[in-house]
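Undergrad: Here's a sequence, model it:
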Amino acid sequence: MMTFSGIGDLLAHQNAFPESGWIFVEKSFDTTSEKDIREGRFCIAQDDDEEFDLEETHCTWLEAPMFRAIVGERLEKNPAAPLGELIAAAIHYLDKDTFMP
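TA: Coordinates of the predicted model:
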């Protein structure tokens, strides 16, 4: 299992993500909290057994490929997007099921 401490760590390792699968968060994670996204623990399963275990103990946040798409789309619009803007883009996608304008 891959684990990441905060969205900065997640962003730094996004090229190592599997082609499919979920990014998991702890059940107490608030998906609309900038603080939780900045500082929370993210997990990605590396095989089916790990994914099954994570589904039992964690909640899903975003699919790994969708996270990369959200970040990529935001950076296309603003190549110098600060971390807060990337967090806002993820929250917007979770809330509206569409990319942030």
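
Undergrad: contacts and neighbour counts: CA atoms only from here.
TA: Fine.

Undergrad: Give me the distance from the helix or strand where residue 86 lies to the chain's centre.
TA: Using DSSP states H and E, residue 86 sits within helix 83-96. Offset of helix 83-96 from its chain centre (CA atoms, centre = their mean, to the nearest Å): 10 Å.

Undergrad: Return the set of buried residues in it.
TA: Residues 85, 86, 87, 88, 89, 90, 91, 92, 93 are the ones in helix 83-96 that count as buried (16 or more other CA atoms under 10 Å).

Undergrad: how about this one, so we can line them up?
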Amino acid sequence: MPDVGWLYVDKEFNLKSKMDILNKDYYLAENRDESFDMAENDKIRTFLESPTFCDIIDNRLNHHPNSNRDELLEAVIYYLEEDDFMD
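TA: Predicted coordinates for the structure are as follows:
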């Protein structure tokens, strides 16, 4: 996962859908120019900043080291809905 930049998803991606989060495509810019192009693309939108996504997972694992995939998914959805980390 890159240290900077955004994760992008298709426009119809439902941010609250576990199925979409698990099964849809994600896009990462490979360089600065591509990042600008992706930001202007009307077929995709931002999902989370890459460092924020990593922080969500790290926070969950720090509080609950044995978290499974579903619990990590819950932490991502919680962040998207509450703009806060799940403890």
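
Undergrad: could you dump the buried residues of helix 83-96 of structure 1 to JSON lines with distance to residue 36 of structure 1?
TA: Below are the buried residues of helix 83-96 of structure 1 laid out as JSON lines (distance: CA to CA, whole Å):
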{"residue": "85", "distance to residue 36 of structure 1": "15"}
{"residue": "86", "distance to residue 36 of structure 1": "14"}
{"residue": "87", "distance to residue 36 of structure 1": "10"}
{"residue": "88", "distance to residue 36 of structure 1": "12"}
{"residue": "89", "distance to residue 36 of structure 1": "15"}
{"residue": "90", "distance to residue 36 of structure 1": "12"}
{"residue": "91", "distance to residue 36 of structure 1": "11"}
{"residue": "92", "distance to residue 36 of structure 1": "15"}
{"residue": "93", "distance to residue 36 of structure 1": "16"}
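
Undergrad: which non-adjacent residue is nearest residue 86 of structure 2?
TA: Of all residues not flanking residue 86 of structure 2 in the chain, residue 75 sits nearest, at 5.7 Å (CA to CA, 6 or more residues apart in numbering).

Undergrad: Can you find the partner of the one you found in structure 1?
TA: The equivalent of residue 75 of structure 2 in structure 1 is residue 89 (alignment by TM-score structural alignment).

Undergrad: What distance do you get for that match to residue 7 of structure 1?
TA: 12 Å (CA to CA, to the nearest Å).

Undergrad: count of neighbours near residue 5 of structure 2?
TA: Residue 5 of structure 2 has 19 neighbours, counted by other CA atoms under 10 Å.

Undergrad: Tell me which residue of structure 1 lines up with it.
TA: So, by TM-score structural alignment, residue 5 of structure 2 is matched to residue 21.
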